[in-house]
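> 3D, please:
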Amino acid sequence: MDTDRLPGCYRHPDRDTGITCTRCERPICPECMISASVGFQCPECVRAGSGTGHHPTANAPRTIAGGVVAADPHLVTKILIGINVLMFFVALSDPVLARELALYGLYRDYFGGTLHGVSTGEYYRLLTSAFLHTEWWHIAGNMLALWVIGGPLEAALGRVRYLAVFLLSGLGGSALVYLLTEPNVATLGASGAVFGLLGATVVLAKRLRYEMRPVITMVVLMLVLTFVPLGGSLSVSWQAHVGGLITGALVGLGMLMPAAGRNRALVQWGTCGVAFLLAAMVIALRTAELT
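Okay, the predicted model is just below:
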C-alpha cells in the first residue's frame, strides 16, 4: 500500500487532494472546494452555514480563485468546444473565409493585389485563428485536450477567470507566432490556448500541493509531441505552444497565488493586464519590422 498517496475527495474519490474542509475536515478537490474566510469549505458545510442566520454574502460559494461557483462548472469549456466545432465546418465550406480568419503576418491575395495580414491592421486574426481548424486530426486533438484540461481548471477558477486565461493564452501564443514565423505562412488552431490552460494547471497543482510529477510529465510529453510531425498539410506550431504555455502560467500565477482578501481581484486582473501588454509589445515590435 502506498502510504504517501494523498486522500481522495469525499465526493470524487478518484481525485487525490491535499485540501480539507476547515469545518468538517473532509478532503475536497478543486471542483468541490469553496473559499471561506479561513481556508476552504465543502458544499455541505456551506449550505449548512447559510441557514444559520449568517449574512448571505459571507457564505456565497466561491472557487479557490474567488470566482462564483456555477451550477455547471464546465459550461464555458462546452461553449468553447462548440464554437471551435462550428468554425471547423464553416472553414470546410468556405476556404476563402478560413484564409481571412487565419493568422498571417503579411500576404498578398493575388499578384499585384491588396496586402493582408496582422501587420496591415487586421489584428482580429490573432484571436480568430485560435478558433479555426481545417483538418479533423487537428480539431479532434485540440478539443479532447480542451475538455480534459479545461474542464477541471474552469471548476477551480470560475467562468470569467477561466475564460481570461484561455483568451490571453491564445493571444500570447499568436503573438509569438507572429513574431517568429514567416509572415506569409498561415497558422491556426486552439493549441496555444490549450497549452495556456496546461500552464495554469501546473500552477493550480502547485497551489493545491498536489504531486507535481504527473503534471510536469504531461507538460514535457506535450512539448515533445509539439516537435513530432502529425501529418496533413498543417505543421504543428511550436511558437503557439510555447507562447501559450508561458502566458497561461503567468496568468495562472496571478489568478491562484494571491490569498483571499481585498487586493486579490486587483492582483488577478492586474496580471491579466500585464500579460496583455506584453503580448501587445511583441505584436507592435513585429508590425514595425513588417511595415
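
> CA only for contacts and neighbour counts going forward, please
Noted.

> my guess is G66 is in a strand, correct?
No - under DSSP: H, G, I helix; E, B strand; the rest coil, G66 sits outside any strand and is assigned coil.

> neighbours around the nearest residue in space to it that is not next to it in sequence, how many?
Residue nearest to G66 in three dimensions, not counting chain neighbours: S35, with 6.8 Å by C-alpha to C-alpha, 6 or more residues apart in numbering. S35 has 24 neighbouring residues, counting by other C-alpha atoms under 10 Å.

> any idea how far S35 lies from P183?
In this structure, S35 and P183 are separated by 46 Å, where distance is defined by C-alpha to C-alpha, to the nearest Å.

> what do you get for S50?
S50 is 57 Å from P183, by C-alpha to C-alpha.

> And for L230?
Applying C-alpha to C-alpha, one obtains 23 Å for the distance of L230 from P183.

> Comparing those two, which residue is more hemmed in?
Comparing L230 with P183 by other C-alpha under 10 Å, the one with more neighbours is P183, at 20 against 13.

> who's in contact with the more buried one?
Applying C-alpha atoms under 8 Å, 6 or more residues apart in numbering, one finds that P183 lies in contact with 104-107, 117.

> If we use 10 Å, what do you get?
Taking C-alpha atoms under 10 Å, 6 or more residues apart in numbering as the contact definition, P183 lies against 103-107, 117-119, 177, 286, 290.

> Just send these back as TSV, with secondary structure, neighbour count and distance to I79 too.
Converted to TSV, these look like this (DSSP: H, G, I helix; E, B strand; the rest coil; neighbours: other C-alpha atoms under 10 Å; distance: C-alpha to C-alpha, whole Å):
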residue	secondary structure	neighbour count	distance to I79
L103	strand	31	22
Y104	coil	28	26
G105	coil	30	28
L106	coil	22	31
Y107	strand	18	32
G117	coil	25	28
V118	helix	22	27
S119	helix	22	30
V177	helix	28	25
R286	helix	20	32
L290	helix	12	35
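
> between those residues, which is closest to V202?
V177 (22.9 Å; C-alpha to C-alpha).

> who touches that closest one in this structure?
Remark: with contacts taken as C-alpha under 10 Å, 6+ apart, V177 is in contact with 103-105, 126, 171, 183, 186-188, 192, 237-243, 283.

> Quick one: residues in contact with the strand or helix carrying L126.
Element membership of L126 [criterion: DSSP states H and E] is helix 125-128. Contacts to helix 125-128, defined as C-alpha under 10 Å, 6+ apart, come from residues 87, 98-105, 117-118, 167-175, 177-178, 187-190, 193, 283.

> I'd like the structure of this one too, to check against the first:
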Amino acid sequence: MDQPPGSPQGPRDKGPQDAQNLPGCYRHPDRETGVRCTRCERPICPECMVSASVGFQCPDCVRGGSGTGHAPAATQPRTLAGGTVASDPRLVTKVLIGLNLAFYLVQLSVGDAFTDRFTLFGRAWLSGDIQGVAEGQWYRMLTSMFLHGSAMHIIFNMLSLWWVGGPLEAALGRARFIALYFISGLAGSALCYLLADADQPSLGASGAIFGLFGATAVLMRRLNYDMRPIIALLVINLIFTFGWSNIAWQAHIGGLVAGVVVGYAMVHAPLERRNLVQYGVCALMLVVVVATTLIRTAQLT
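Alright, predicted model coming up:
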C-alpha cells in the first residue's frame, strides 16, 4: 500500500455514477481526489486544499500563480480548519518526533532515575515511595507523554505519528494540530490516572497518537473519503490495546475520545464562529482533564 491506512489522503468513495477513476492531485499524482481548485480547476488532495470564500484553492493560486498567471489572493490562505497555510506543513510533527527521540535518549543515558521522575507514576529514587500527581507533581501528566518503555515502543509510536500527524497537521494548521495533540495526550493521562492502579507506571505518546487517529477519522468522514482504512487501523490498535498485557488502555481510550471531540470541532465549526467553537471545545476538554485529575487526587489523599 502506497499510503498509511490512517492517512486522510486515501481515495474517495466512488458512487455508481463514476465511470472512470478519479484524477490524481496535480502535486501528488498518486492521490486520487474529487476536489478541484475553484480558480484553475486542477485536482487537489486534502494536503493541498486551501480554504477559500467559495470552495478550495490550490497552493499555487493562493500564492499568486507560480506560473499559472493568476493574481495574488486578496486574503491570507487558510487550511480546511481555518489555520494558516505553512511552507512546511509537517514542521510540528517533526518537532514532536524530535522531542520524543531526545527524551528517549536521555532515558537511555540516565536510566530509571529519570524515567521514575517524569512518568505518570514513579518511585522516589532514594526512599522507594510511590510518587505521582497525587503528591502535587502535576507536570507528570505532560512529561509522561514523551517517555517510552522500549525501542519498539517508541519506533511504533513515532512511525504512527509521522504517517498520521503530517497529513493531519497540513489539514488543520499548526496551532490547531498542537492543541489537538496535547489535549489528546493530557486526556489519556487523566483517564489513566483516574482508572489505573496508583502503583502502575504509565508512559508513552500513545494517548496523543490515538487522538490523532480519532481526528483523522473525523476528517476523512468530513471529506467523504473511504473510511475503511482508518477503521481497520483503529480496530487493529484496539485489539493490541486490550489483547496485550502491560498496555495502558485507559490512555488510549482517553486520547481517542478527546481526539474525536476536538477533531469534530476543528473541521465542523461554522465559519462565522470558527475560532470560538474550536478553542471553546479545547478549553472545555481541558476543564474535563483538570476535573478528572482533581477527583482522582481527592480519592488518593
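
> follow-up on the earlier one: now, which of the contacts of V177 of the first structure lie within helices?
126, 171, 192, 238-243, 283 (DSSP state H).

> For those residues, pick the one with the most neighbours.
Neighbour counts for those were taken using other C-alpha under 10 Å; the highest belongs to G192, which has 35 neighbours.

> Give me the aligned partner of that one over in the second structure.
Aligned by TM-score structural alignment, G192 of the first structure pairs with G207 of the second structure.

> Please apply the same query to E154 of the first structure.
For E154 of the first structure, the aligned position in the second structure is E169, judged by TM-score structural alignment.

> A helix includes that match, no?
Yes - the assignment for E169 of the second structure is a helix, going by three-state DSSP.

> now it, nearest residue through space, not along the chain?
Leaving aside its sequence neighbours, E169 of the second structure is closest to F177 (5.4 Å, by C-alpha to C-alpha, 6+ apart).

> What lines up with I283 of the first structure in the second structure?
Residue correspondence to the second structure (TM-score structural alignment): I283 of the first structure is matched to T293.

> hmm, back to that, identify the residues contacting the residue nearest to G66 of the first structure.
Applying C-alpha under 10 Å, 6+ apart, we find S35 of the first structure in contact with 21, 41-42, 46, 58-69, 260.

> Alignment lookup: it to the second structure.
If you follow S35 of the first structure across to the second structure using TM-score structural alignment, you land on S51.

> Distance-wise, check its match relative to C282 of the second structure.
According to C-alpha to C-alpha, S51 of the second structure stands 22 Å off from C282 of the second structure.

> what does G128 of the second structure give?
When distance is defined by C-alpha to C-alpha, G128 of the second structure is 37 Å away from C282 of the second structure.

> So for these two, which sits in the more crowded spot?
In terms of neighbours (other C-alpha under 10 Å), C282 is the more surrounded of G128 of the second structure and C282; the figures are 23 against 9.

> Tell me the one among the ones in helices among the contacts of V177 of the first structure nearest to I79 of the first structure.
Closest to I79 of the first structure out of those is G192 (17.7 Å), distances taken as C-alpha to C-alpha.

> circling back: how many residues are close by the residue nearest to E169 of the second structure?
The local packing count at F177 of the second structure equals 25, with neighbours defined by other C-alpha under 10 Å.

> Surely it touches I209?
No - between F177 of the second structure and I209 there is no contact under C-alpha atoms under 10 Å: 11.6 Å.

> Return every residue with contacts to both of the two.
Between them, F177 of the second structure and I209 share the neighbouring residues 165, 215, with contact defined by C-alpha under 10 Å, 6+ apart.

> May I have the residues that are in contact with the counterpart of S119 of the first structure in the second structure?
When the second structure is aligned by TM-score structural alignment, S119 of the first structure is paired with A134. Contact partners of A134 of the second structure, counting by C-alpha under 10 Å, 6+ apart, are 121, 193, 198, 293-294, 296-301.

> mind redoing it with 7 Å?
Counting by C-alpha atoms under 7 Å, 6 or more residues apart in numbering, A134 of the second structure makes contact with 297, 300-301.

> Repeat that for L180 of the second structure.
L180 of the second structure makes contact with 259, 262, according to C-alpha under 7 Å, 6+ apart.

> What's the match for it in the first structure?
Counting by TM-score structural alignment, the partner of L180 of the second structure is V165.

> That match: what secondary structure?
Look at V165 of the first structure: counting by three-state DSSP, its state is helix.

> Can you give me the distance of it to V215 of the first structure?
In this structure, V165 of the first structure and V215 of the first structure are 18 Å apart, going by C-alpha to C-alpha.

> Over to K206 of the first structure?
From K206 of the first structure over to V215 of the first structure (counting by C-alpha to C-alpha), the distance is 10 Å.

> Could I get the full set of helices for the stretch 1-150 of the first structure?
Counting by DSSP state H, counting those that start in this stretch, one finds helices in the stretch 1-150 of the first structure at the ranges 43-50, 75-93, 95-101, 125-128, 136-145.

> how about these in TSV, adding distance to E25 of the first structure?
Listed next are the helices of the stretch 1-150 of the first structure as TSV, based on distance: least, C-alpha to C-alpha, whole Å:
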stretch	distance to E25 of the first structure
helix 43-50	10
helix 75-93	29
helix 95-101	51
helix 125-128	43
helix 136-145	33
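
> and among those, the most buried is which?
For the helices of the stretch 1-150 of the first structure, ranked by mean neighbour count under the definition mean count of other C-alpha atoms under 10 Å, the leader is helix 125-128 at a mean of 24.

> Superposed on the second structure, what's the mean shift for it?
In the superposition with the second structure, the average deviation recorded for helix 125-128 of the first structure is 0.5 Å (mean C-alpha distance after the TM-score superposition for the first structure).

> what's in contact with stretch 120-133 of the second structure?
Taking contacts as C-alpha under 7 Å, 6+ apart, the residues outside stretch 120-133 of the second structure that touch it are 113, 116, 140-141, 144, 199-203.

> Number of residues surrounding the equivalent of P61 of the first structure over in the second structure?
Under the alignment (TM-score structural alignment), P61 of the first structure pairs with P77 of the second structure. The number of residues packed around P77 of the second structure, counting by other C-alpha under 10 Å, is 23.

> Also the one 3 residues further on?
By other C-alpha under 10 Å, the residues close to L80 of the second structure number 26.
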